[in-house]
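**Student:** Need a 3D model of the sequence below.
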Amino acid sequence: MRTIARHGALAAAGLLCLSALTACANEASSTASSGKGDGKGTKVKIMVGGLDKVIYLPAMLTQRLGYFDSEGLDVELLSEPAGVQAETALVSGQVQGAVGFYDHTLDLQTKGKIVESVVQFSHAPGEVEIVSNKASQKITSAKDFKGKKLGVTGLGSSTDFLTKYLAVKNGVKVSDFTPVAVGAGPTFIAALEKGAIDGGMTTDPTVATILDKKAGKVLLDMRTPEGSQEALGGPYPSSSLYMQTDWVNGHKDTVQKLVNAFVKTLNWMSTHSASEIADKMPADYKQGNGILYAKAIGSTLPMFTKDGVMPENGPETVERVLKAFNPNIKNAKVDLAKTYTSEFVEKAKG
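**Tutor:** As a prediction, this is how the structure comes out:
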């Protein structure tokens, strides 16, 4: 969901700007440290890289099922259109947790920020490479990315990461195509229909809407473990709850409650149909078409774990993918053991 040198400058600027928001950051930190919210329980703020995206569905579903409340938590879910923005909110101290792709933990480590996934929602990216009808004859595989404009949710996002990897894997240099930040949902669809992009990487429900409108075609489908294996060579742990390690170590009781709630949700999802899950979600997520929304959930369900456990060899796959195109990671030693922890998931399972 990343241009490398260009992103480095943008990310640095973004972090400086957000770091200046000391009032917001200090408020978030003090609220969580005190363990008090507004009387409902321990207050925790979590930034999600798109609350209405199916790949991050466990965040809102956990709240709708009442599992945060049952754990004595008052969780405030916030939303940004791209995972990289959720990452920035986390490292700036505005929130205590981020729901986004696990690969950000590796990227951040090379920048001196130690964060870790505390519960892994998925073992596949849940992403789909879509091409416009007009470009479908010219783009039949990732080998055809050269010279094309390809949509990503944001520069430096995991869709940006995966697009670059697919290009490099198929002999196309990252400088040979143009990544375009178009977000998701209506903005992605509009860019595809107007020709602002030739194709792009996105998730459900955007994928379902594009196919329903016959506005584009699927080029690569990574919504299943099999699709991840074919495109990326192994399981690709993606959506997760990740947090700054120092905060985790200082608030283990709160983190355990969060993980307990999410593991309950993942287990609930594994025993209920897409329609039943859709019925639990906010009505506006369906955008007036409940059947299409349930279909979108059904197409993406295979990406989710049932217990929040990091898939075996998943971190290694992510590292290999990032090293293929990201010089920051390629030339750095990443300590994978510091990018995730199984401590809380194991206790939640027990």
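**Student:** Could you use CA atoms for every contact and neighbour count after this?
**Tutor:** OK.
**Student:** where along this protein do the strands fall?
**Tutor:** Residue ranges of the strands in the chain, as given by DSSP state E, are 42-48, 73-79, 97-101, 115-120, 127-132, 149-152, 178-181, 199-202, 216-222, 239-244.
**Student:** tell me how far the fourth one is from the chain's mean position?
**Tutor:** On the basis of Cα atoms, centre = their mean, to the nearest Å, the separation between the geometric centre of strand 115-120 and that of its chain is 12 Å.
**Student:** now the other sequence, so there's something to compare against:
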Amino acid sequence: MPEFQSSRRRTLGRLSGLAATAALPLQTRARPAGEAEEPLRIAVGARSTLYHLPLVVAQELGYFDDENLAVRIIDHAAGAQAVQALAVNGADVCCGAYEHVVRGQLQGQDWRSLVLLARAPQIALMAPGHLRLATEPARIRPLRIGVTAPGSSTHYLASLWLRNAGLAPEAAQFVAVGNGTAAVEALRQGRVHALCHADPVLTLLEQRVRVAVLADTRSLKGTAQLYGGPMPGGCLFAAQSFARQRPRQAQALANSMVRALRWLQTASPADLAQVVPKPYLLGNRSAYLAAFEKVRETMSPDGVMPADGPATALRAVQRMQPEAVAQVRVLLEKTYSDTWALKARAKLERV
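**Tutor:** Sure thing, here's the model as predicted:
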């Protein structure tokens, strides 16, 4: 799994801060004074997608450096693997869908979102128009659906579409197709009947294949139609103990990300093209920039969770895992906190 470090990152020897984290118990176990901080390990799935753009911006523009924060970004093939890395202590923080935090409680995980990156999942399900899946979802059995990986957000969204269409998830075979142009070719070559993915892959697909959009969460309207309310998308989440033990890093991370989110609110296509690493453009700069414009409105402006977002996410999980939710009470108040994002916003407003 590749690891990425900012080219602008300076050698660090900063001491841990003892700043309070209001949303957590007052008792902390911060590092003793004089002990150097360990680099912050952030697990991501498919770093080149627009899903992780705020993280890329923060790194490429040196925002982590400005916070004296040493960061190692560990890239996995898909979000499910990034979540697993956090679960087995292979990472300190995960950049992934908020729904993983909610589902994590059902599996005994005690995770909390530190800062929200997107107000929508930013993924979509598409199929060639001639298959007529939009009007006849049951006409192909078994239906092969390409996803980034089993257990990922793309898998989850495709399963939700099946349920909405009156079909059980077992009616489909989910095929891991990876990322980039390989995912597009999987659909073009007929290895899968439908593809659930993120941009810029989706926009590239729309330019190469006549497709029907079966479910689309790349806009706030499309997300509300599918989920019945605001559905939080990507976020940075970690174990509850992370912010207690490493409070300075938690706040520095939030400061960097909220700054990146603010930059994205006004960035021009030319600005973005200068910041994003060339390989992420998939050889099609115009498609990448067009994809960004599609999802721009879903980017969080300030890292704060929408008021009804957690409840919407819980309803979606209840639909997909009714038995598990019936056995375990999900405590939404433990799945996120706006403490760090609000402090980051206040810091930016003072500048």
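**Student:** Of the strands of the first structure, which stretch is the most buried?
**Tutor:** strand 97-101 (a mean of 30; mean count of other Cα atoms under 10 Å).
**Student:** tell me, it lands on which residues of the second structure?
**Tutor:** Under TM-score structural alignment, strand 97-101 of the first structure corresponds to residues 93-97 of the second structure.
**Student:** Counterpart of residue 46 of the second structure over in the first structure?
**Tutor:** Under the alignment (TM-score structural alignment), residue 46 of the second structure maps onto residue 50 of the first structure.
**Student:** residues near that match, how many?
**Tutor:** Applying other Cα atoms under 10 Å, we find 24 residues neighbouring residue 50 of the first structure.
**Student:** Same check on residue 45 of the second structure?
**Tutor:** Residue 45 of the second structure: 25 neighbours (other Cα under 10 Å).
**Student:** Quick check: it vs residue 120 of the second structure, distance?
**Tutor:** 17 Å (Cα to Cα, to the nearest Å).
**Student:** just to revisit the earlier point, ok, the match of residue 46 of the second structure - contacts?
**Tutor:** 56, 79, 80, 81, 82, 83 (Cα atoms under 8 Å, 6 or more residues apart in numbering).
**Student:** what about 6 Å?
**Tutor:** The neighbours of residue 50 of the first structure, taking Cα atoms under 6 Å, 6 or more residues apart in numbering as the test, are 79, 80, 81.
**Student:** Repeat that for residue 25 of the first structure.
**Tutor:** 93, 94.
**Student:** One more: residue 222 of the first structure?
**Tutor:** Residues near residue 222 of the first structure by Cα under 6 Å, 6+ apart: 125, 126, 127, 128, 228.
**Student:** Quick one: map it onto the second structure.
**Tutor:** Residue 222 of the first structure maps onto residue 217 in the second structure, by TM-score structural alignment.
**Student:** ditto for residue 276 of the first structure
**Tutor:** Per TM-score structural alignment, residue 276 of the first structure is aligned with residue 271.
**Student:** so what's the closest residue to residue 245 of the first structure other than its chain neighbours up against?
**Tutor:** Excluding its sequence neighbours, the residue lying closest to residue 245 of the first structure (Cα to Cα, 6 or more residues apart in numbering) is residue 115, at 5.0 Å. Taking Cα under 6 Å, 6+ apart as the criterion, residue 115 of the first structure is in contact with 105, 243, 244, 245.
**Student:** Mind putting these into a markdown table with distance to residue 344 of the first structure?
**Tutor:** Listed next are these as a markdown table, based on distance: Cα to Cα, whole Å:
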| residue | distance to residue 344 of the first structure |
| --- | --- |
| 105 | 17 |
| 243 | 13 |
| 244 | 15 |
| 245 | 13 |
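**Student:** Which one of those residues is nearest to residue 307 of the first structure?
**Tutor:** For these, the closest approach to residue 307 of the first structure (Cα to Cα) belongs to residue 243, at 18.7 Å.
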